[in-house]
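**Student:** Fold the following, please.
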Amino acid sequence: MVNYPALTSHTSEGLSDPLIYVHDFTNTYKNHLLYPPAVREAACLKVQIPWILQPMQKGDLLAGRKRTPFLGFTPIQGFGNIDRTGYYMEEQSLRDELEPYLQTEEQKVELEELIAYWQTENTNSKIRARYTEVMARELWTDNWGVESGVIYPLYRMAGAHMDMDKLVRLGLPGLRAEIREKLVSSAETYHPLYESMLTALDMLEYSMIYYIEDVKQALEQADQASDKLHLKRMVEVLEAIRYHAPRHLDEAMQLCWLYMLLSGSMEHGRMDVYFGDLLVQDLNTDFISELEAQELVTAYWRMILGVLGRDARVIVGGVGRRNPENGDRFTLFAIEASRHVPFRPQLSLRCNKGMNPEILAKALDSLGEGTTFPILYNDEANVPAVMHAFDVSREEAEQYAFFGCGEYMLDHRSYGTPSGVINLVKALELTLFNGIDPLTGRELGLKLGTLSDFATIDDLWEAYQKQLKHHIDIIADQEALEYKIVGEETSLLFISMLYDDCITRGKAVFEGGIRHLGGTLETYGNITASDSLVAIKKVIYEEQKITKERLMELILTNFTGAEGERKLLLEAPKFGNDDDEADQMAVLYHEFVCNTVRNQRDRTDLDSYLVVMINNDANTTLGRLTLASADGRLAYSPMSNGNAPSPGMDRNGITALFNSMTKLDAGLHAGSSQNIKFSKQMFNGDRPKLEALLDTFFELGGTSTNISVVSKEDLQNAMKEPEKYANLIVRVGGFSAYFVTLNHNVQREILERTLY
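**Tutor:** Coordinates of the predicted model:
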């Protein structure tokens, strides 16, 4: 049994609980600075986990809620959904939380000393401290989305897909036994990683004990017979998973939920694989009814929505599953849950030839209701693409998964955190203005001349390639450095325990334990940039309707008083219309950017480094930091989103749009967003026609669809009277959101997308 002293045993008099936590966590960290990272992390988790656990709420069918500390340890997310990795402090949140409790001047001084300590000791600062001179000059380390630049670092180890199937099969005792066996057979008399993993599992059991007592208290206060029945079963489940692997669906769900809660990961992987068998077993033996099974799955969805927040991918369907019939049974419950709990999790359905037609029909029904889920992925295109992009066998590629906004990785085999962002349109802007950001006057990147110096479009293209490679090299180095520092500082114990091949190798995930160490680069404005090159080629160089010098003026003045010249640029060929000239440029551009990023594996320690065109709302955020572009886009307005045309530029119908989209090679990147906005009449009015359309897109090689089913009138009215449209959900890019909660500029960009 885990025996951990309560935090109230702290001896400092007059300190509030938050101050006790801050003192304990900081002192524990300091006292273990000279210990191996795994030991230090385990010690800090023993302080953090009791602090974060929160009582269940009335109606919960699963135990496990948490608060995110303002000072702590995480693989990805700090206080307030801010990206962090390793040890972090959110200074303003810390002040806001603690200052009301400070009783003496001595305590105030102590707080300032503590803040000063963590300002340099947090893992993000340690990463920045190791930047080279070039990285420090080119990378914007603060004010992401506020300060104008080309490349931005993101500090996070996002996208961990742990082997939850292994957790369900082994349970807590089985996982302990595997680690103890390795510890005993280790050549070393003391193995800090294995010892620390066992400590982490002790804390997992501690959480079970915590909630057993919490549920028992709720049981004492319950007055409804149905509530008492649920609470009694919850106690039985929590007791059961302490001593053996899950034997029923609710036990598996409870174990997985607590593990996810403590791990810091938000990605749930192929849930139909690790829950499907127990679901079918329980249904076939009448242990639960269909209604009870649906209540359980829906309850899991509610916990994800209420506790984990953003991202939170759940993957169902596709090839490479154990017992696909059982998985399909779970998938039907999952789609139904998303109809009742929209917005989160990001339910993602992998489709393949010969799949159960009932599943696709139910998925389309759900999408037609405006839920935006499930997102549809095409295994026929994605599995070969993943094989090529990641250089892995078909067997491994069949275990591709996606996270966050749609980045691909290999389930519990690889990492692919997107820890960098590049504004491709800003990079073109620099190329036109001799390496100077005309918005700020700051020198960024390479000084290669201005547009006036480039005699041909080929000269411009060559200079732009050099500018892009310069910035891509730097952001790839940042990714590799981030993995290195995180590996030196942390062991990410909960994640390492469920990642191939960490236990076998006796190394943490970023210490050499992971099978495939990869990274991804978020690219923004891909199509805006390629359309701009087409416009320059046609209007400036070939037709000579606008001079090079005049184009630079138009960009600087945002086409003020030059609607005629802007019209020429807008009428140049645009991607999304099955236009050979525009699409050929998009393909050329796509291949250069993707291959330049992919080739970073030859100059870094990364097994893979791949583009992701998964756009969240950063095409709008970065657009506000970018001047007018040569495709006719106005300054500070949104850039193209993901693999989609610039808003409103696809004018030849949806078949032409699909033809353009599928010309870009999916085997060169790690995910892209195809955002499509359907009218309710189009989507729901003629289902056979819609199904034929989606089938054609997938046959052409389309990898995925992010579908919003809305009306133009609803979007317009929601902007005028948001209180009446609180439940209107749209696909932004790689994620869904309630439309009325979005920034006005993002709302406008979604409204301006073509409605089919």
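
**Student:** For the rest of this, base every contact and every neighbour count on C-alpha atoms.
**Tutor:** OK.

**Student:** and Glu591, what does it touch?
**Tutor:** With contact taken as CA atoms under 8 Å, 6 or more residues apart in numbering, Glu591 is in contact with Asp665, Leu668.

**Student:** which SS state does it fall under?
**Tutor:** helix (DSSP: H, G, I helix; E, B strand; the rest coil).

**Student:** any idea how far it is from Gln465?
**Tutor:** When CA to CA, to the nearest Å is applied, the distance between Glu591 and Gln465 equals 12 Å.

**Student:** ok, now Pro374?
**Tutor:** When distance is defined by CA to CA, Pro374 is 38 Å away from Gln465.

**Student:** To compare against the first, here's the next sequence to fold:
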Amino acid sequence: MGTKNTEKQQNTKTRGQILWERLRPLRDTEPVSFERAWLVTQSYKETEGMPVFLRRAAAYENVMKNIPIYLDEGQLLAGDFASRPMCAEIFPEMTVAWIKEYMENGDYDNQPDEGWYTFEHNRKEQINEICDYWTKNAARESFYRYLGEEEVQRLYEENEAGAWIYAASTEAQTEKGWNIPDYSRVLKKGLKGLLEEVENTLAETPIVSDESLKERTFLEALKSMLKSAVHYAHRYADLCRELAKEAKGERKQELLQMAEICDWVPENPARTFQEAVQSMWFCHIMIYWDSRTIGLGFGRVDQYLYPYYKKDIEEGRIDREYATQILECLRVKLSSKRNVFNVTIRAALSNDSHFHNCTIGGQTTDGQDAVNELSFLWLDAAERVRTPHPTISVRWHEKINQKFALRCLEIVKLGMGFPAFFNDTPTIEYLLERGVTLKEARDYAIGGCVLHNVVGKTPTTWPDVMNFAKLFELALNDGMDPRTGKQFGLHTGKFTDFETYEDVVEAYKKQILFFMEKTTEYLNKVSIYRGEMFPETFVSLFFDDCIKKKKSINQGGAKYLINCYYVIPVGVVDVANSLIVLKNKVFGGDKSIGKQELMDALAANFEGYDDLWMKVDECPDFGNDVPEVDEIAAELYEWMCDEIPKFKGGYGVQYEVAPHSIAFHANMGLKVGALPSGRKAALSLADGAVSPNQGSDVNGPSAVVNSAGRIDHTRIFGTLFNMKFMPAALATTEDRKKLLALIKTYFGTYGGKHIQFNVVDRDVLIDAKAHPENHRDLIVRIAGYSALWCELNESIQDELIARTENTL
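**Tutor:** Below you'll find the model as predicted:
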């Protein structure tokens, strides 16, 4: 098996480049597909009254057997995210409210309005039928009925559509994930081995109670889904053989080989590198067709795939070039996935962000450097096929291969925003403190943006996204939102009545805890409800101990019930920058700003208060190596790490602190008024955990690192640190060695947990905003993921432009 391919010449386009160039234009034109939505809807109508697990299995079978399949010319991997190239599939189980609204109020025959999707014109009646069924049955719609009209109205006022104090609509209608299936178990035993495990557990599970009935239907669903998944792979084998009849030469042989591979994996254990990648890919796709999920990581791809690569190389089955082509094909596959959400969700998730994270580097389970030849090939494929997905995360430790580290920075200088770098030391310490074994902790990988998880052993996650800058604004206004005039928070006192700086901090913390009570109660409700109504079934096969516990991954089935509920505090740096002003200019220092004067200036968005704004501007900002303001941010995070874990999520799991803002920082900022820091109303908040507010860091990258290093990252789950550099700053090897030294300082001296880089010229971004048609392939880093610039909303584009450009 396998094909040795050495025909590629230095100046010719690679297989992946040809594939991507052919498919990329379809992203702008391909209508949304309702193929899956129709199949799932028809199945659900036929299974009314049956247990939910069996309904999910029946719907899955209908999709696996009947969803249209295709194979892109030149592609070496089979399986796709949609029934047509570059289109998005609707998952009506989550919500259809926005689709129904668009159908009723939009000009369906003259689509699209800017920011909306194109629907298939010839399926209007079928789309209406889908919407009619799911209007009462979708996750969001049914959950809102469960909450009741009064509670839903309060949510609208406090959340995305209103004050945006915290995210609720997003959580009610999007699937979850952010963790890492263990695909290696299928590579080793095949789906056939998992089926045997399920059947053995079924034999030991008689129905003797309501709980055992539920357990048995879960296992029966897994059994059915495994058979459906094998059938799906065999459909591709048949397709490859059919296409081979018309193909010629090398392509004919590739298709026949692919047919053999799809007949073998993932049903059976992988034997070759191509089989291993195909099996891994099939598993990822098969999870998607059941529950879509967001942010499922691939784990340590250079580790569990390496034995297959090494064996094939040694036996002469493939060469390095052909292996790289396979990884190129994977990059194209992953960048072909499309999202289809309403306006609110697209703003929060930057449209087509997917968080497909591939982890490379790091340590072996006995503490040695784990870099191998395949680690380099992942970087080579990323250089050749410059797509936003998958992102690459590099695990850093003191013994890391220096040649590999510099190669990583060569990819960074290309400007795609990856690889990102994660420090093993504080991450492993964090996991050990939560009961994970040393062997498992050393084998961690990145799920979603920046979440360090134990592969195949931690649950589906639920983020509590809170606008900490908005909460600070409420604290200054006795719990009232000055933008809407509504009383949302506690009555903690008017700012003009506070006598000390400490009074402000105390009021702020009370507002946080008050909304923590609200948000955790809400998130617990929606997560438990989702598990009961729409359990994540097929993905549970890839996590310990779901089969053993007879529970799905989102119903407490995972081995370690940790890291699955967490708070994303957006705008902490903005609050620190505001508190230093109050400390130095209002309550202490020169006391040059009066309390009422400041409140008036904030209400006026500093218009007409130039002198006051200049006084504010004199105060230091986080990111400039000024201990006084840095320590305020550090104290806030320390307090959060003490208080937030006191709140409990589903199944008794403690909440964690995970400040990785995704795209919320820009869009939450739209609902926050002027702040004492001098930030004007509606501007973006600082991104991530320790990134400076846009343009406020003026003392160079070392100062930024010194400020970020004053935060204790060990206790934080999923910290994020963004920096932006001019392309010229990384032009030479010596330049990249300087950046290498900066990373070593941040990780080695300060114990930082994560750092990543945008390498792009501000003028290019400005031109790309004005002339997107000239920059269709421009990739930028947002938070823990990269995206195509032209697919971002304006608020995120402006935020990226405003970030400080550093030099070394």
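
**Student:** okay, Pro374 and Gln465 of structure 1: which has more neighbours?
**Tutor:** In this comparison of Pro374 of structure 1 against Gln465, neighbours counted by other CA atoms under 10 Å, the higher total goes to Pro374 at 28 against 18.

**Student:** residues touching that one, list them.
**Tutor:** When contacts are counted by CA under 8 Å, 6+ apart, Pro374 of structure 1 is found next to Ile335, Ser338, Gln346, Leu347, Ser348, Leu349, Ala363, Ser366, Leu367.

**Student:** Val586 of structure 2 too?
**Tutor:** If a contact means CA under 8 Å, 6+ apart, then Val586 of structure 2 has Ser592, Ile593, Gly594, Lys595 as its contacts.

**Student:** try Ser646 of structure 1
**Tutor:** By CA under 8 Å, 6+ apart, the residues touching Ser646 of structure 1 are Ile527, Thr528, Met639, Ser640, Arg753.

**Student:** What's the match for it in structure 2?
**Tutor:** The pairwise alignment with structure 2 assigns Ser646 of structure 1 to Asn693, based on TM-score structural alignment.

**Student:** ok, back up a step: and the contacts of Val586 of structure 2, which of them are buried?
**Tutor:** Using 16 or more other CA atoms under 10 Å as the burial test, those include Ile593, Lys595 as buried.

**Student:** Out of the contacts of Val586 of structure 2, list just those in strands.
**Tutor:** Among those, none falls in strands (DSSP state E).

**Student:** Which parts of the stretch 51-200 of structure 1 are strands?
**Tutor:** 53-54, 65-66, 71-74, 86-89, 151-153 (DSSP state E, counting those that start in this stretch).

**Student:** Take these and write them to CSV, including mean neighbour count and distance to Ala397 of structure 1.
**Tutor:** What follows is the strands of the stretch 51-200 of structure 1, written out as CSV (neighbours: other CA atoms under 10 Å; distance: least, CA to CA, whole Å):
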stretch, mean neighbour count, distance to Ala397 of structure 1
strand 53-54, 16, 37
strand 65-66, 19, 34
strand 71-74, 25, 29
strand 86-89, 24, 29
strand 151-153, 25, 28
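
**Student:** In TSV: the ones you listed, plus distance to Val316 of structure 1.
**Tutor:** Supplementary listing: these in TSV, determined by distance: least, CA to CA, whole Å:
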stretch	distance to Val316 of structure 1
strand 53-54	29
strand 65-66	25
strand 71-74	27
strand 86-89	30
strand 151-153	32
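
**Student:** Now do the contacts for Thr560 of structure 1.
**Tutor:** Leu554.

**Student:** Need the counterpart of it in structure 2.
**Tutor:** Mapped onto structure 2 by TM-score structural alignment, Thr560 of structure 1 lines up with Glu607.

**Student:** Would you agree Trp430 of structure 2 falls within a helix?
**Tutor:** For the record, residue 430 of structure 2 is Tyr, not Trp. Yes: the assignment for Tyr430 of structure 2 by three-state DSSP puts it in a helix.

**Student:** Could you report the neighbour count for Ile49 of structure 1?
**Tutor:** Taking other CA under 10 Å as the neighbour definition, Ile49 of structure 1 ends up with a count of 20.

**Student:** So what touches the particular helix or strand that has it in it?
**Tutor:** With secondary structure defined by DSSP states H and E, Ile49 of structure 1 is part of helix 37-52. With contact meaning CA under 8 Å, 6+ apart, helix 37-52 of structure 1 is reached by 6-7, 21, 24-25, 28-29, 32-33, 66-69, 72-73, 192-193, 195-197, 199-200, 203, 207, 262, 488-493.

**Student:** Which among the residues you listed count as buried?
**Tutor:** When these are checked for burial by 16+ other CA under 10 Å, the buried set is 21, 24-25, 28-29, 32, 66, 68-69, 72-73, 192-193, 195-197, 199-200, 203, 207, 262, 488-493.
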